Every structure is written in structure tokens, then in C-alpha cells.
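Asker: Let's see this in three dimensions:
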Amino acid sequence: MSDEIEINIDDLSRRMDGAISSLRTEFASLRTGRASASMLEPIMVESYGQLTPINQVGTVNVPEPRMVTINVWDKSLVQKVEKAIRESGLGINPQLNGTIIMLPIPELNEERRRELTKVASQYAESARVSVRNVRRDGMDQIKKAKAAGMSEDDQKFWETEVQDQTNAHIARIDEALETKQAEIMQV
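Answerer: Modelled structure (predicted):
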């Protein structure tokens, strides 16, 4: 291999890992019928004139498999937190108990489970597209290096490396999707 011309596989792999990390975050926001503190992560609360993540205005706990509680630190924010949860589209009806907001997680019906598996599939497909875009960038780097004097053997080597990284990351996405779909369909 040529020492002067090298493709940064670590950078490509890091960018592909970023797509998988983003996918896991999106999966965490899907409600599966089981309580999870991460389902509240996307919710922002209007506090002191700015939007603040819900976990920065109170303590989020999961005391039971079907219950999430938020112990709001500032009494004046309880109503705003409740409003933010109602308007979030999670389909959860908050119950107030002083500064504690309880979120009972209802059972999902079959139709809603199927809808959620389709949403999970869409999230996975967008992650695959991101990985493929990183692959395309890597292949473009290889073409530029070839034009700059990279040997054909080196070109083949790097193309194989980039493709192997792509295949490994796509397999991880598919595995994460299967796990999430099984979790959603579990009654």
C-alpha cells in the first residue's frame, strides 16, 4: 500500500456509528407499552423564558414497569411540565400529586403496535441511507486518491474496506430494528 495516499476508515466508521447512535435515540422515543425515562427526552418545557429538557426541571423515575414519575423541583413549573407532556403527542395522560407528575403507560393495542413497527422501520431506513451516504463519501475519497496516483491494488483494498464497514453497520441497524420490533410486538 502507498504511504502518501490513505483513506481515513476510522472517520468513516465514526460517522456510520453516529447514524446508529441517532437510530437508537429515535428508537428510545418510541413508546412500546413499557415505561422508559428516555421516552420523555424529546419533550421540552418552557421554563424561565427558554425551552428546557424535561430531565432538567425534575427527576424522572420508573418505579413500575407501567409508570413514569417526574418529581418537579420548582412548584411553579408543575403546570408547564404537565402541559408539555399533554402536547407532546405521546398519548399519555399525566396525573398530578403535588410536585410529582405520574404518567401511567397504557397497554398498546394491536393496530398501534403495527403502526409503531412501521415507524421503527422508517427510522431504520433513514439510518441505512445515512450509512450509505458515508459509504459514497468514502468511495469519492478513493476516486480522488486514484486520480492522485493511488495504485489499482490499493484502490481495490480501500473499496473493500469501506464496503465491509458499510455491511457491518447495515447489519447492526437491521439487528437493532429486529430487536425493537420484537419489543414493540411483545404483549
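
Asker: alpha carbons only for contacts and neighbour counts from here, please
Answerer: OK.

Asker: quick one: the residue nearest the centre of the chain from P42, how far?
Answerer: The residue lying closest to the centre of the chain (CA atoms, centre = their mean) is T25, at 2.1 Å. Using CA to CA, to the nearest Å, we find T25 at a distance of 10 Å from P42.

Asker: can you check W73 too?
Answerer: To P42, W73 is 19 Å away according to CA to CA.

Asker: sorry, back to before: which secondary structure state is assigned to the residue nearest to the centre of the chain?
Answerer: helix (DSSP: H, G, I helix; E, B strand; the rest coil).

Asker: Now the second one, please; I'll put the structures next to each other:
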Amino acid sequence: MTEEIQFYLSEAEESMQKAVQHTGNELSKIRAGKASPAMIEHLRVDYYGTPTPISQVANIAAPDARTLLIKPWEKNMIGEINKAIKNSDLGLNPQQEADAVRLNIPALTEERRRDLVKQVKAETENGKISIRNIRKDVNDSLKKLQKEGTAEDAVRDAEGRVQKLTDNYIVKIDELLAKKEAEIMTI
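Answerer: Below is the predicted model of the structure:
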């Protein structure tokens, strides 16, 4: 197997790992009925004129399964954090305290759980599409190598390896889906 083929295979594997990690990160943002700091870390607040992630201006803690406590490092950020949460699509109502913002996470209804599962499935499908696109790009590169004179057998073997990688990483995404789905549907 040539160095070029090995390079494409290692690139494919690295890209597929990143796609699985990205999918996992996106799934962590979807709430599963219990409080998680990842739910709001992506929200941005106006920090002296600059949109800044909440996690960079405050500590976010989950003191119990139904509560998030956001303690800003500067008290004047409480109002900004409150506003960012109200304007988000989370549907949560922040409670402003003296030096913190408290978020009570309501229990999920059956209908809301089904909606969240649909959202999770859409996100994992995006991950699978990303992996398939990586496979397509690598196979196109391998075909170019074949046109440039690389042995047909070597290219065919490499395509087989790319397919095995694709299958393995799609299984990993399916595992993420199953885990998150179980987490959401557990009452």
C-alpha cells in the first residue's frame, strides 16, 4: 500500500472521529429532563459589547437534577444572563437572585420527550451524512490516484478499508443515538 493511500485512510479516520465527537457534543446540548450545564453553555451574553459564551463569564453548576445555578463573576452580568436565557429557544424561566441566576428545569411531558427524540435522530442523521461525505471524498481521491497510475488492486483494497471505517463510525453514532434516546425516554 502506498504512502498516499495510507495518508488518505488516516485522514478519513481522523475526520470520522471528529464527526462522531461533534455529534456527541450536539447531543449533549439537548436536554434529557435533568439539568446539565451543557444545556446553556452555548448561549451568548453581551459582555461589554462582545457576544461571549455564558461559560466564560460565570460558573454553571447543577446542584440537583432539576436545577442549574449560574454564578457570574461580575454581579452586573446577572441581568445579561437573565436576558440571554429568556431570549433563547430553551423555554426556561430564569429566577434572578442576589448574586446568581437559578434555572428550574421542568419535568418533560411525553410529547416533549418524543419531540426531543426526533431532534436527536435528526442530529445523529447529520452525523451519519457527514461520515458518508468523508467516505465519498476519500473514494474520489483514491480514484484520482488510480488514474495517476496507482495499482487498481491497492485502490480497491483501500476503498474496502474506507467502507469498514464508515460502517464502524456509523455504528458509533447509532450507539450515541440509542444512549441519548434511552436517557430522554427514562422518566
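
Asker: Pull the number of nearby residues for the closest residue to T99 of the first structure other than its chain neighbours.
Answerer: Nearest non-adjacent residue to T99 of the first structure, counting by CA to CA, 6 or more residues apart in numbering: V72, 5.4 Å away. For V72 of the first structure, the neighbour count with other CA atoms under 10 Å is 22.

Asker: ok, now E14 of the second structure?
Answerer: Other residues close to E14 of the second structure by other CA under 10 Å number 11.

Asker: Looks like R135 of the first structure contacts T160 (just checking).
Answerer: No - contact criterion CA atoms under 8 Å: R135 of the first structure and T160 do not qualify, at 11.0 Å.

Asker: Quick check: the residue nearest to the centre of the first structure vs G49 of the first structure, distance?
Answerer: Between T25 of the first structure and G49 of the first structure the computed distance is 27 Å (CA to CA).

Asker: Over to R24 of the first structure?
Answerer: Counting by CA to CA, the separation of R24 of the first structure from G49 of the first structure is 31 Å.

Asker: Of these two, which one has the most company?
Answerer: Neighbour count, other CA under 10 Å: between R24 of the first structure and G49, R24 has more, with 18 against 7.

Asker: if I pick that one, what's in contact with it?
Answerer: A176 (CA atoms under 8 Å, 6 or more residues apart in numbering).

Asker: Which elements pack onto the top helix by length along the first structure?
Answerer: Determined from DSSP state H, the single longest helix within the first structure is helix 110-147. If contacts are counted by 3 or more CA pairs under 8 Å, 6 or more residues apart in numbering; DSSP states H and E, helix 110-147 of the first structure sits against helix 9-29, helix 152-185.

Asker: Tell me which of those helices lies nearest to L77 of the first structure.
Answerer: helix 9-29 (23.0 Å; CA to CA).

Asker: other SSEs contacting the very next helix or strand once past that closest one?
Answerer: Going down the chain from helix 9-29 of the first structure, the next helix or strand is strand 44-47, by DSSP states H and E. If you count contacts as 3+ CA pairs under 8 Å, 6+ apart, strand 44-47 of the first structure packs onto strand 50-53, helix 78-86.

Asker: I'm done for today, thanks for sticking with me.
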